[in-house]
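A.B. asks: Everything below, folded, please.
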Amino acid sequence: MTADALTRFTAAEQAAALAAGEISSRELTQAHLERIAAVDGAVHAFLDVDAAKALADADEADSRRRSSDESGEPLGELAGVPVAVKDLIVTHGQVTTAASRILEGWVPPYDATLVANLRAAHLPILGKTNLDEFAMGGSTEHSAFGRTANPWDLGRIPGGSSGGSAAAVGSFEAPVAVGTDTGGSIRQPAAVTGTVGVKPTYGTVSRFGVIAMASSLDTPGPMGRTVLDAALLHDVIASHDPLDSTSLVDAPRGMADVVREARAGRDLTDLRVGVIAELDGGEGYHAGVVDSFHSALELLEQAGARVETVSLPHLEYALDAYYLIMPAEASSNLARYDGMRYGLRVEPETGPITAETVMAATRGAGFGDEVKRRIILGTHVLSAGYYDAYYGSAQKVRTLIQRDFTSAWRRADVLVSPTAPVTAYRFGEKDDPLAMYKVDVTTIPANLAGVPGISLPSGLSDGLPVGFQVLAPQRADERLYRLGAVLEAALEEGWGGHLLDRAPELEVK
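C.D. replies: Predicted coordinates:
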């Protein structure tokens, strides 16, 4: 079997081949490292690849498998399957930068909890993926170390901020990846790259070791090429963590079993699907996105789901509320980057060297324009005289949106919408920050409410991928996977395979 053929397997297929002894983790990891060497010069999904460490992890996984075969002790299903990790998540002994000059070269002395979970499950870490600096952006154009390209069209964005993770999966450089979702930063990149991305219920995947942008919104989650792949990774990274004060006890697990059962049965007769009226098309939506969404709804009805329209009346204020709450929290979280404790330190060229002047010089040199923009906005809305008018009002709107969701769950088991109103746009097309922010209109509500969401491919519009979004009540993540598995099976039956099979081939060196 060729290395290229190995990388085309889904994570579940790779896991099955490892379990059957048909391949080793070293062979599989080496195949992905070769794929990265061949195409990442064009895609730029990765900021750092440690091939020696990845192969050492693979050898350890192979050793564990041999020991497991002898002892009869089971290994996790994904043991030996390589993974990519967003460079917002700290990794012991490996550079973690948050795609910012202010952390350039920083090597953490510890692992994030979810990384520790990956290591415990014996997934070799291929490397760290690119992102918008400190996760502030929706296009991965705002990295201090260069933008990432969409594998479907190298002149277009891969979404953001987890664009590097999405592009790595979509270009077959990694079978699965971990991203973070603050306002749609897993789901939107998944939508525009033809991959699957999941924002779990807030608090079910630990944020310990995830560099904070907006603490009440940040949610790490899995990304893969199929719903099953995402579910398998979800089961690895979800856990209660006493190191995270927002971590929930009894995090939902067993998502892979839900997917397999749903694909086998293809039955949604007991599921009530609510179409969010406020997100079902309108100004700014591409016609192809709306058409793809409604075609997918027909497939759900054919599977027995009861589909009706549900209104969440306060969603019209969600975008405004989010872009007050998020910058406020970000400005507080980024205050720690002061040139005193770790990371970049820049001293002023003239004048006295004081804590204030060093901090100003360091932050001026270390932060990019988008980060500075959000720090300024966040500091303003938290300042005396403006706190109640802006930040306080935004939190009240957030409560209203949460109540809208609570009311909606009385009528629907899941809520659905397009993942993004548009397909991947060209680099530089949305040079106005407000234009970029508006792309988040469909994904932000889930973060404000703390509910889980999934995006899976639903088709193409003008040759570019379109995503279908499913939201569920808190802790009901299994509903996402159940509906996603049934819809994915129906779509692939019509396509004759996975959507990524229809992606143009990347030019290999």
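A.B. asks: going forward, measure contacts between C-alpha atoms and count neighbours the same way
C.D. replies: OK.
A.B. asks: which SS class is residue 308?
C.D. replies: Here residue 308 is strand, with the state taken from DSSP: H, G, I helix; E, B strand; the rest coil.
A.B. asks: what's the answer for residue 404, then?
C.D. replies: Following three-state DSSP, the label given to residue 404 is helix.
A.B. asks: Report the spatially closest residue to it, excluding sequence-adjacent ones.
C.D. replies: Excluding its sequence neighbours, the residue lying closest to residue 404 (Cα to Cα, 6 or more residues apart in numbering) is residue 312, at 5.3 Å.
A.B. asks: Give the burial count for that neighbour, as a bare number.
C.D. replies: Neighbourhood size, residue 312 [other Cα atoms under 10 Å]: 20.
A.B. asks: Next one: it from residue 446, what distance?
C.D. replies: The gap separating residue 312 from residue 446 is 12 Å, by Cα to Cα, to the nearest Å.
A.B. asks: same thing with residue 102?
C.D. replies: Using Cα to Cα, residue 102 is found at 30 Å from residue 446.
A.B. asks: what are the ranges of the helices in the stretch 51-200 of the chain?
C.D. replies: 51-71, 113-120, 163-170, 187-193 (DSSP state H, counting those that start in this stretch).
A.B. asks: want to throw these into CSV with mean neighbour count and distance to residue 460?
C.D. replies: Below are those laid out as CSV (neighbours: other Cα atoms under 10 Å; distance: least, Cα to Cα, whole Å):
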stretch, mean neighbour count, distance to residue 460
helix 51-71, 18, 35
helix 113-120, 20, 33
helix 163-170, 34, 15
helix 187-193, 36, 10
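A.B. asks: Now do residue 141 against residue 464, distance only.
C.D. replies: Using Cα to Cα, residue 141 is found at 19 Å from residue 464.
A.B. asks: this one next, for a side-by-side:
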Amino acid sequence: MTQPNTLTIAQARDALRKGELTAVELTEACLKAIDAADALNAFVHKTPELALERARAADARLAAGAAPSMCGIPVGIKDLFCTEGVASQAASHILNGFRPEYESTVSAQLRDAGAVMLGKLNMDEFAMGSSNETSTYGDAVNPWKVDDRRLTPGGSSGGSAAAVAADLCLGATGTDTGGSIRQPAAFTGTVGIKPTYGRCSRWGIVAFASSLDQAGPMTRTVRDAAIMLEAMCGHDPMDSTSADLPVPDFEAALGAGVKGRKIGIPREYRMEGMPSEIEKLWADGADMLRDAGAEIVDISLPHTKYALPTYYVIAPAEASSNLARYDGVRYGHRAKLAQGDGITEMYEKTRAEGFGPEVQRRVMIGTYVLSAGFYDAYYNRARKVRTLIKRDFDTVFADGVDAILTPATPSAAFGLGEMVDADPVQMYLNDVFTVTVNLAGLPGIAVPAGLDRQGLPLGLQLIGRPWDEAGLLNTAQVLEEAAGFVSKPAKWW
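C.D. replies: Below is the predicted model:
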């Protein structure tokens, strides 16, 4: 048998049910791989004792029969999810020492399905970043390597992407506010899906931008994404934005093919200066779906050009509001005060010490656009443009388009440190193909589809109708099979 930690979720599930493998053996293989991969800095809080305890419980459940698909499957949990009794810092210094007395709904659902939590995964601080370079734990590193550089695994779910790509876990949770599942998946040759806003509960996830944040799985295959997503979904009365809708059997929807389905190619995504490799990958992806029986049609999403500035008004505005609670009073870091300092000085010093530069930048931008003199000029206008962006998608789907094919990122993974000191806007451009999906609340998935000339992974993105994750996953699997991406990073860590 191959190394257990290199199995897909579907393969491991079948092996566990047949008795060819135990959850303890599978968990021990992952824990060994994690300990050997410190150079990637993917796992920042390891929980081996808890993992083995849950693995033993999963084995007992498997022996009794009728265990769910995720039972006994080792997973990593992004540090943004609160986990009972385990450090949950959102990769921020200001949350040092925070160990929640409660469990996020998504991680609780995975736990109740029998999944085994191996530990917490690195990320950009408060999910603000596109390269995992804003973390208080230090940079996460992409397991893909083509020269002397250390490459970014993407952000903010960089630790999750690196862990899955390096076979440290079989799946991982991520969150996506403007592309933070799909961009890291594309950079690491993995699959990442952001479901429709409201499909997964946000309760117990440290908030960045509440109208944009959405949890989703990061896995090695589309089938694995379908299995894990089903375990993560469901209505949650604790979350007022959680949709009270039944959860489909996403895996059962796979294999239906795309014959007769209409796939849109948005002309506005053909941006000036797009690398020829991305153009070719996109054209090849359209050909793959056409050859599988889909109808490829040109579509227009006219307000796409306003998406990035709209996102970078709305997201910082919501962040400034959400992060106001971190003041050093109740939990986390509190700055040392000088004699005579009052509560104002405590707030100022604590937040200056606790938040990193990118978080400070976004909080200040958000406070500015929400201020009395600028609310209508910036925030209110951005809300109106957001409505127009959503209307573009509504119109396209009403015309019979079933899914939309676009690039996932404007490039392959770049070197750590290459962009962090550049103009922040250049870093923000990594989200150019993904932010529209969050603004419109739609499901989107990144699928590995090829390699660039250096040998680094490139991904394609599919955008689906609201609540049609089943159809989106089915189309993604067709693309996955046609692309035949099987490359793995050569182990150097």
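A.B. asks: before we move on, the earlier item: which of residue 141 and residue 464 of structure 1 has more neighbours?
C.D. replies: Per other Cα under 10 Å, whichever of residue 141 of structure 1 and residue 464 has more neighbours is residue 141, with 24 against 20.
A.B. asks: Tell me which residue of structure 2 matches up with that one.
C.D. replies: Counting by TM-score structural alignment, residue 141 of structure 1 corresponds to residue 133 in structure 2.
A.B. asks: residues touching that match, list them.
C.D. replies: 124, 139-140, 416-417, 420 (Cα atoms under 8 Å, 6 or more residues apart in numbering).
A.B. asks: State the distance from the spatially most central residue of structure 1 to residue 24 of structure 1.
C.D. replies: Nearest to the geometric centre of structure 1 sits residue 186, at 2.3 Å (Cα atoms, centre = their mean). Counting by Cα to Cα, the separation of residue 186 of structure 1 from residue 24 of structure 1 is 30 Å.
A.B. asks: Please apply the same query to residue 495 of structure 1.
C.D. replies: 31 Å.
A.B. asks: Looking at these two now, which is surrounded by more residues?
C.D. replies: Higher neighbour count among residue 495 of structure 1 and residue 24: residue 24, with 22 against 13, using other Cα under 10 Å.
A.B. asks: how about that one, what's its match in structure 2?
C.D. replies: Matched by TM-score structural alignment, residue 24 of structure 1 corresponds to residue 22 in structure 2.
A.B. asks: In contact with the closest residue to its match other than its chain neighbours, which residues?
C.D. replies: Nearest in space to residue 22 of structure 2, with sequence neighbours left out and distances taken as Cα to Cα, 6+ apart, is residue 16 at 5.8 Å. Contacts of residue 16 of structure 2 were listed using Cα under 8 Å, 6+ apart, and they are 22-23, 62, 72.
A.B. asks: how do the residues you listed look in structure 1, which are kept?
C.D. replies: Here is what carries over to structure 1 from those, by both residues aligned by TM-score structural alignment, their matches' Cα atoms under 8 Å: 22-23, 72.
A.B. asks: a markdown table please, covering the residues you listed and showing distance to residue 274 of structure 2.
C.D. replies: Shown next, in a markdown table, are those (distance: Cα to Cα, whole Å):
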| residue | distance to residue 274 of structure 2 |
| --- | --- |
| 22 | 48 |
| 23 | 45 |
| 72 | 43 |
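A.B. asks: now, among those residues, which is nearest to residue 236 of structure 2?
C.D. replies: Nearest to residue 236 of structure 2 among those is residue 72, at 24.1 Å by Cα to Cα.
A.B. asks: What is the aligned counterpart of the closest one in structure 1?
C.D. replies: Under the alignment (TM-score structural alignment), residue 72 of structure 2 pairs with residue 80 of structure 1.
A.B. asks: Check the gap between that match and residue 330 of structure 1 for me.
C.D. replies: Distance, residue 80 of structure 1 to residue 330 of structure 1, using Cα to Cα: 36 Å.
A.B. asks: wait, what's in contact with the residue nearest to the centre of structure 1?
C.D. replies: Applying Cα under 8 Å, 6+ apart, we find residue 186 of structure 1 in contact with 160-162, 166, 179-180, 197-199, 221, 223.
A.B. asks: Can you go through the residues you listed and name the buried ones?
C.D. replies: Buried by 16 or more other Cα atoms under 10 Å: 160-162, 166, 179-180, 197-199, 221, 223, out of the contacts of residue 186 of structure 1.
A.B. asks: can you tell me which residues contact the counterpart of residue 176 of structure 1 in structure 2?
C.D. replies: Mapped onto structure 2 by TM-score structural alignment, residue 176 of structure 1 lines up with residue 171. With contacts defined as Cα under 8 Å, 6+ apart, residue 171 of structure 2 is in contact with 9, 74-76, 164, 217-220, 224, 228.
A.B. asks: can you pick the most crowded of the residues you listed?
C.D. replies: Neighbour-wise, these (other Cα under 10 Å) top out at residue 218, 35 neighbours.
A.B. asks: looking at this, that one is in a strand?
C.D. replies: Yes - applying three-state DSSP, one finds residue 218 of structure 2 inside a strand.
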